[in-house]
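# sequence plus the predicted model coming up.
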Amino acid sequence: MRTLLSFCYLIILTSFISCGEKTQNKTEDNAVISEQDTTEIMDSVNNKVVLFYGNSLTAGMGLDPNEAFPALIQEKLDTLGMEYKVINAGLSGETSASGKNRVSWVLKQKVDVFILELGANDGLRGIPLSETKKNLQDIIDTVKSENPDTVIILAGMQIPPNMGPEYSAEFKNLFPQLATLNNLMLIPFLLENVAGIPELNQPDGIHPTAEGQRIIARNIWPIIQKAISE
């Protein structure tokens, strides 16, 4: 049943394309933090840094930024007395190509844990998988080049089958392949236990509600915790 619901959700996700295009001219407004704000944060933070780098799912589109799962991970770290600063560098409408172009300025200081959540918008636009894979690999290479000690976590995503079963299957497999190739930690499916459940998604059927964000945070916390321990 969960699989069926997930595919229903993924079919709804096709509207991601139009959503991204409508917000393209408001990209900076939709960002959780601006470049200037990020610079100020990074200049003032002495703690270790966990940086979430993704699209509107990471940004918490439609919600208060404090309800997005990166903020909830910060709350967990604070509760445990762990001296880490979480930075939400999610940007609505982000593709792997645009993510590759802006990754350098979010690495202005040492990042200890880097969570890469990009690719969904590529798949929904039918961008060749070879391009998406190359862009994600370039982002990974940039992070490793800036700081070889950074622990990188790759967040997996799925796309609807109406893009073609072969394309959809290859897209799903792209993330574990990259994780294996680069020896990265993997979140198999970011929206596990949230996708396809109406009450856990906003009226657009795309973006999780505050409760959906809490489930995502609980699901990914063990991986974040393991990354920190390493």
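Here it is on my side, so go on.
# for the rest of this, base every contact and every neighbour count on C-alpha atoms.
Fine.
# the helices in this structure, which residues?
Along the chain, counting by DSSP state H, helices occupy 2-12, 16-22, 27-30, 35-44, 56-59, 69-79, 96-102, 120-124, 129-146, 165-182, 210-229.
# mind giving me TSV with those helices and columns for distance to residue 89 and mean neighbour count?
Formatted as TSV, these follow (distance: least, Cα to Cα, whole Å; neighbours: other Cα atoms under 10 Å):
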stretch	distance to residue 89	mean neighbour count
helix 2-12	24	17
helix 16-22	17	16
helix 27-30	11	16
helix 35-44	8	13
helix 56-59	7	26
helix 69-79	9	19
helix 96-102	10	18
helix 120-124	16	23
helix 129-146	14	17
helix 165-182	20	16
helix 210-229	16	18
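# as TSV, those with distance to residue 199 would be great.
Below are the helices of the chain laid out as TSV (distance: least, Cα to Cα, whole Å):
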stretch	distance to residue 199
helix 2-12	12
helix 16-22	19
helix 27-30	24
helix 35-44	33
helix 56-59	16
helix 69-79	17
helix 96-102	29
helix 120-124	22
helix 129-146	31
helix 165-182	25
helix 210-229	8
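# those: which one's closest to residue 158?
Closest approach to residue 158 among the helices of the chain (Cα to Cα): helix 165-182, 5.2 Å.
# and that closest one, how far out from the chain's middle?
16 Å (Cα atoms, centre = their mean, to the nearest Å).
# and residue 190, which of the helices of the chain is closest to it?
Comparing the helices of the chain by Cα to Cα, helix 210-229 comes nearest, at 6.9 Å.
# between that closest one and helix 69-79, how many degrees?
Put simply, helix 210-229 runs at 60 degrees to helix 69-79, going by axes from the mean of the first three to the mean of the last three Cα atoms, to 10 degrees.
# okay, pairing it with this:
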Amino acid sequence: MLLAGAGAGAFAAAARPATILVVGDSLSAEYGIARGSGWVALLGERLAREKIAASVVNASISGDTTSGGRSRLPALLQQHRPTHVVIELGGNDALRGLPLAMTRENLVQMTRAARAAGAQVVIVGMQVPPNYGRRYGDDFAALFGSVAKAEQAALVPFLLAGVADAAEADTLFQADRIHPTAQAHPRMLANVWPVLAPLLKQR
């Protein structure tokens, strides 16, 4: 069963090998940790163990925003022709104090571009620390779900669930208190996998 509203593009995607394109920021670009230890690399290993025929393209860039991802996405879609696009962006928008309306619009346009190219979309949610203010924090966290619902995309509610809110959170972050350690990345994949895997098995 395909996502509701996926349209003819999703049927076309079923005719080609599965390719998962991850468009993210430093949380997906293995910032500060050994290459091959980030959640995207671990995703590739999980696919192999599960014998799911899918390749992974990590197009994540440390420091990237939703505006940067939106500008990069058309070329990435053309080059890699993904069947699935994972959008992990937005955290740097908040760190830079960018308007929530801009973040929302960029996520909407990225989702629509990916779907128009025949890909199913997973939006990865993020949250900000309490010092940003409760209202801003709540509105920021909610926008990922609202975009996913409006655009009929799949949603990972919070990439750092079980990391940022863990009892041992101090041990799961690098010295900057922003970027997770390698120890945290299996938990991050554990948040993504239950959302992404069913989409792969629908093909």
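That came through, no problem. Just so you know, these numbers come straight off a predicted model, no measurement behind them.
# residue 198 of the first structure is nearest to which of the helices of the first structure?
That would be helix 2-12 among those, by Cα to Cα, at 8.7 Å.
# quick one: the residue nearest the centre of the second structure and residue 63 of the second structure, what's the gap?
With distances taken as Cα atoms, centre = their mean, residue 88 lies nearest the centre of the second structure, 2.9 Å away. Between residue 88 of the second structure and residue 63 of the second structure the computed distance is 12 Å (Cα to Cα, to the nearest Å).
# returning to that earlier point: so which of the helices of the first structure gets nearest residue 203 of the first structure?
helix 2-12 (11.2 Å).
# between the helices of the first structure, which one is closest to residue 202 of the first structure.
Nearest to residue 202 of the first structure among the helices of the first structure is helix 210-229 (8.9 Å), distances taken as Cα to Cα.
# what's the mean deviation for that closest one versus the second structure?
Here the mean offset of helix 210-229 of the first structure against the second structure after fitting is 1.3 Å, by mean Cα distance after the TM-score superposition for the first structure.
# mind checking which of the helices of the first structure is nearest residue 196 of the first structure?
In terms of Cα to Cα, the element of these nearest to residue 196 of the first structure is helix 2-12, at 4.1 Å.
# residue 134 of the second structure pairs with which position in the first structure?
Using TM-score structural alignment, the partner of residue 134 of the second structure in the first structure is residue 165.
# my guess is residue 91 of the second structure meets residue 126, correct?
Yes. Counting by Cα atoms under 8 Å, residue 91 of the second structure touches residue 126, with 6.4 Å between them.
# residue contacts, residue 191 of the first structure?
Contacts here follow Cα atoms under 8 Å, 6 or more residues apart in numbering; on that basis residue 191 of the first structure touches 157, 216.
# and whatever residue of the second structure lines up with it, how far from residue 52 of the second structure?
The equivalent of residue 191 of the first structure in the second structure is residue 160 (alignment by TM-score structural alignment). Per Cα to Cα, residue 160 of the second structure is found 25 Å from residue 52 of the second structure.
# for the second structure, what's the longest strand?
Counting residues, the longest strand found in the second structure (DSSP state E) is strand 18-24.
# contact partners of stretch 143-157 of the first structure?
For stretch 143-157 of the first structure, the external contacting residues (Cα under 8 Å, 6+ apart) are 107, 110-120, 140, 172, 175-176, 179, 184-191, 227.
# how about stretch 59-79 of the second structure?
Stretch 59-79 of the second structure is touched from outside by 21-29, 31, 89-93, 103, 106-107, 109-110, 113-114, 117, with contacts defined as Cα under 8 Å, 6+ apart.
# whereabouts in the first structure does stretch 176-183 of the second structure align?
By TM-score structural alignment, stretch 176-183 of the second structure lines up with residues 204-211 in the first structure.
# and what of stretch 93-102 of the second structure?
Against the first structure, stretch 93-102 of the second structure falls on residues 122-131 (TM-score structural alignment).
# pull the residues that contact that stretch.
13-14, 16-17, 95-96, 132, 159-160, 163, 168, 170-171.
# now do 10 Å
Stretch 122-131 of the first structure has contacts (Cα atoms under 10 Å, 6 or more residues apart in numbering) with 10-11, 13-18, 93-97, 119, 121, 132, 135, 137, 157-160, 162-164, 167-168, 170-172, 174.
# what's the end-to-end length of it?
OK, stretch 122-131 of the first structure end separation, Cα to Cα: 9 Å.
# chain center to it, what's the gap?
17 Å.
# ok, how many other residues are close to the alignment partner in the second structure of residue 106 of the first structure?
For residue 106 of the first structure, the aligned position in the second structure is residue 76, judged by TM-score structural alignment. Per other Cα atoms under 10 Å, the neighbour tally for residue 76 of the second structure reads 17.
# distance-wise, check residue 76 of the second structure relative to residue 23 of the second structure.
9 Å.
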